[in-house]
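# only geometry, no sequence info:
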């Protein structure tokens, strides 16, 4: 049936019509999932239309086609969710893709604080804390670690600072994901925690030394 249509309108004309169909504005705005579903649906419709009685090869063939289409849609949806989780994890990471030393994070935090950019200054100061704790082996470096995870791990090693670390993580989340503006008081509290932690030692090491 399809070959007969091609013979009637000519291969060049068929190619031209196909290109015109694909460049229609509604197709340009489709997502990958929408385009895949549309192509599968169109293929299925052509398959049904070309078969005698609308059932190609009988009921069994129809069931196979439905299963294949469903599997393809499920695969595409799974890939979409996987990509979304990857982007979310990257967005929530405390330290981000650019590696800086604790001193560099502190210097950037002070520069931002001097400009009253409190939310950004708070973020940089907690990053300084994270880098310093990793550098001194208080916590093990972990790519993609969140502020809450840092507070939990560091709080176990430095129990005297656990409550302040948890508060610092909440403040970081508020100015990062809660769209809070931050404040000078919040930054000073974060800077004070950073200064105090620079001389803190894990509880086990402190107990052994005593």
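All right, it came through fine. If you're wondering where the values come from, they're calculated on a predicted model, not measured in any experiment.
# only C-alpha atoms from now on, for both contacts and neighbour counts.
Noted.
# from residue 39, how far off is the residue nearest to residue 110 when sequence neighbours are not counted?
Spatial nearest neighbour of residue 110, excluding adjacent residues (CA to CA, 6 or more residues apart in numbering): residue 121 at 6.8 Å. Distance of residue 121 to residue 39, given as CA to CA, to the nearest Å: 49 Å.
# of these two, give the one with the bigger neighbour count.
Between residue 121 and residue 39, residue 121 has the larger neighbour count (other CA atoms under 10 Å), namely 31 against 11.
# specify the residue positioned farthest from the middle of this protein.
Computed with CA atoms, centre = their mean, the maximum C-alpha offset from the centroid of the chain is found at residue 8, amounting to 50.9 Å.
# what about versus this one:
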């Protein structure tokens, strides 16, 4: 081995290590990306070699996967968030009096449609309170709002009114299923409220007088 070459090689290495020779070198991120693309290219090359038909077969397989994904999205539709329904209005089908709601509730109950029966009985209950001037008629009122407002003149029934409102929301908007017992509970509350004497404040007492 020619030992005279060693100092020359070391001198060259030292010279090339100076920053001026590396100003245009790629930064660490760029080098990492270059390695990544090289790896992906090698992976695709390997896959195309293993796939039937080579690169063309790989493209066909990719198109099939894309078509299956598109068909699945079209079939199932885009995922959507379920809206919060408990804040929807209590009355949906226009003005009806308490008697009409009670008739509808009894019809549904006779047919075993407990979900509809519970909802109509809650509407009858609230409409009856409006007809007795214990609640101001207000479009867009929710079951929770009606129960909270009715609890002021009927404090002895406030807890049961709130429970009835939650039951209405669970059945109407929460996907719950009512049964005969749920309807009987709502019916009992409606009948009790018909004969319940309100605790009137000063304003209501003047109006009643």
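Received, thanks. Note that this is a predicted model, so its numbers are computed, not measured.
# verify the stated contact: the residue nearest to residue 110 of structure 1 with residue 113.
Yes. With contact defined as CA atoms under 8 Å, residue 121 of structure 1 counts as touching residue 113 (5.5 Å).
# mind listing the shared neighbours of those two?
residue 187 (CA atoms under 8 Å, 6 or more residues apart in numbering).
# and the longest helix seen in structure 1, how far from the chain's centre?
Assignment by DSSP state H gives helix 59-92 as the longest helix of structure 1. Relative to its chain's centre, helix 59-92 of structure 1 lies at 18 Å (CA atoms, centre = their mean, to the nearest Å).
# one step back: so where does the residue mapped onto the residue nearest to residue 110 of structure 1 from structure 2 fall, helix or strand?
Using TM-score structural alignment, the equivalent of residue 121 of structure 1 in structure 2 is residue 117. Under the criterion of DSSP states H and E, residue 117 of structure 2 resides in helix 114-131.
# swap in residue 195 of structure 1?
Per DSSP H and E: helix 184-197 holds residue 195 of structure 1.
# buried residues in that helix?
For helix 184-197 of structure 1, the buried set under the neighbour-count rule, 16 or more other CA atoms under 10 Å, comprises 186-191, 193-194, 197.
# out of these, which comes closest to residue 164 of structure 1?
Each of the buried residues of helix 184-197 of structure 1 was scored against residue 164 of structure 1 by CA to CA, and residue 193 proved nearest at 7.2 Å.
# wait, isn't residue 152 of structure 1 in contact with residue 167?
No. Applying CA under 8 Å as the test, residue 152 of structure 1 and residue 167 come out as separate, 11.1 Å apart.
# and the helix holding residue 195 of structure 1, what does it pack onto?
In terms of contacts (3 or more CA pairs under 8 Å, 6 or more residues apart in numbering; DSSP states H and E), helix 184-197 of structure 1 is packed against helix 118-135, helix 162-176.
# got those helices as TSV, with distance to residue 91 of structure 1 columns?
Below are these laid out as TSV (distance: least, CA to CA, whole Å):
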stretch	distance to residue 91 of structure 1
helix 118-135	13
helix 162-176	10
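# which one of those helices lies closest to residue 63 of structure 1?
Of all these, helix 162-176 comes closest under CA to CA, at 49.7 Å.
# which strands or helices does the helix holding residue 117 of structure 2 pack on?
By 3+ CA pairs under 8 Å, 6+ apart, helix 114-131 of structure 2 packs against helix 98-110, helix 158-172, helix 180-195.
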